[in-house]
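got a structure for you, letters missing:
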């Protein structure tokens, strides 16, 4: 497996992963809108943002995207002025869950943040996703804060 920044050509595969957590969505069926294109271009151009993909490096898989996440590196005055990494949009293909890919994706993303000098990795997860909460706890994440969101 390889973890690396997504390419523009992988945008449909990433959107397919984000479209439905419970089933596999064919990337060919995904509509890539101008808004998606702009957002991807903005992420690509920003040194503090990465859309990362976990890709199967097996020659027979042809570089199939099996997972993704977005990492945003946030400067701050706390933690001695170190950056923190915010991880969002974590997904593994529905037909590949349960085999350790999610753990591999997250462990590699955390290592990447550490190598960058981040002092903290944080994420949010919907309160209804109790399986995801157990998974994150098994990786060492602590449920230390309540999060709030305001849709605009």
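That came in fine, so what should we check first? This structure is a prediction, so every number in the text was calculated from the model and none was measured.

could you use CA atoms for every contact and neighbour count after this?
Will do.

ok, the most centrally placed residue in the chain - contacts?
Centroid check for the chain by Cα atoms, centre = their mean gives residue 69 as the closest residue, at 0.9 Å. Contacts here follow Cα atoms under 8 Å, 6 or more residues apart in numbering; on that basis residue 69 touches 51-53, 87-91.

hmm, try it at 10 Å
5-6, 14, 17-18, 50-54, 87-92, 105-106, 109 (Cα atoms under 10 Å, 6 or more residues apart in numbering).

one more: residue 56?
1-3, 62-67.

show me which of those are buried.
Buried by 16 or more other Cα atoms under 10 Å: 1-3, 64-67, out of the contacts of residue 56.

mark which of those are part of strands, please.
2-3, 65-67 (DSSP state E).

okay, these in JSON lines with distance to residue 33 next?
Converted to JSON lines, those look like this (distance: Cα to Cα, whole Å):
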{"residue": "2", "distance to residue 33": "27"}
{"residue": "3", "distance to residue 33": "25"}
{"residue": "65", "distance to residue 33": "20"}
{"residue": "66", "distance to residue 33": "22"}
{"residue": "67", "distance to residue 33": "21"}
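
also this one, for the comparison:
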């Protein structure tokens, strides 16, 4: 099996990233979910690409994007100016789950966060994703806070 390379996303990766995001029952059930590069999605992708505090990472194997996540770097005043990284939208192609790719992707994100001077990394995960909770706990993440959201 070919090794997976983790890198920042490029324009030509957008369709594959959207396919990974769409390959998820919970995500598909959410309002606003799209599986194609609409003008709004394209604008968001371009904004992420321009923003030095946002990165889309992809895992590529044999020329094909098989995993993705978004990494956001957040400067903060609390905890003595601690810089944090926030992980969002973690996906591994469904037929490749359980092979260690997700762990490698998360390690790449944590390495990148350290490189950017972050002292903490955090994420939120849907309460229905019990397998994901076990996965993140195995990687050393702890459920220390309650997350809350509100539509605007």
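It's in. Nothing here was measured: the structure is a model prediction, and the numbers come from that model.

got a TM-score for the pair?
Once superposed, the chains reach a TM-score of 0.89 (TM-score structural alignment, normalised by the length of the first structure), with 140 aligned residues with a Cα RMSD of 1.1 Å.

returning to what we had before: host element of the residue nearest to the centre of the first structure?
strand 65-74 (DSSP states H and E).

please apply the same query to residue 110 of the second structure.
Going by DSSP H and E, residue 110 of the second structure is part of helix 101-115.

am I right that residue 88 of the first structure is in a helix?
No: going by DSSP: H, G, I helix; E, B strand; the rest coil, the assignment for residue 88 of the first structure is strand, not a helix.

what is the neighbour count of it?
By the measure other Cα atoms under 10 Å, the count of residues near residue 88 of the first structure is 16.

which residues touch it?
The contact partners of residue 88 of the first structure, by Cα under 10 Å, 6+ apart, come to 51, 68-72, 122-125.

again, only using 6 Å
For residue 88 of the first structure, the contact set (Cα atoms under 6 Å, 6 or more residues apart in numbering) comprises 69-70.

now the helices for the first structure?
Ranges of helices in the first structure, per DSSP state H, are 11-19, 34-45, 101-116, 130-138.

returning to what we had before: quick check, nearest of the ones in strands among the buried ones among the contacts of residue 56 of the first structure to residue 96 of the first structure?
Using Cα to Cα, residue 66 is the member of these that lies nearest residue 96 of the first structure, at 7.4 Å.

related to what we said a few turns ago, and the spatially closest residue to the residue nearest to the centre of the first structure that is not a sequence neighbour, how many neighbours?
Spatial nearest neighbour of residue 69 of the first structure, chain neighbours left out: residue 90 (4.4 Å); criterion: Cα to Cα, 6 or more residues apart in numbering. Using other Cα under 10 Å, residue 90 of the first structure has 21 other residues around it.

in a markdown table: the helices of the first structure, plus mean neighbour count and distance to residue 146 of the first structure.
As requested, the helices of the first structure are exported to a markdown table (neighbours: other Cα atoms under 10 Å; distance: least, Cα to Cα, whole Å):
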| stretch | mean neighbour count | distance to residue 146 of the first structure |
| --- | --- | --- |
| helix 11-19 | 21 | 24 |
| helix 34-45 | 13 | 27 |
| helix 101-116 | 17 | 21 |
| helix 130-138 | 13 | 13 |
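
distance to residue 81 of the first structure added to those helices, as TSV?
TSV is the format used below for the helices of the first structure (distance: least, Cα to Cα, whole Å):
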stretch	distance to residue 81 of the first structure
helix 11-19	32
helix 34-45	23
helix 101-116	13
helix 130-138	26
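
who wins for proximity to residue 144 of the first structure among the ones you listed?
Residue 144 of the first structure lies closest, by Cα to Cα, to one member of the helices of the first structure: helix 130-138, at 11.0 Å.

residue contacts, the residue located most distally from the centre of the first structure?
Each residue of the first structure has a distance to the centre, and by Cα atoms, centre = their mean the biggest one is for residue 80: 25.9 Å. For residue 80 of the first structure, the contact set (Cα under 6 Å, 6+ apart) is empty.
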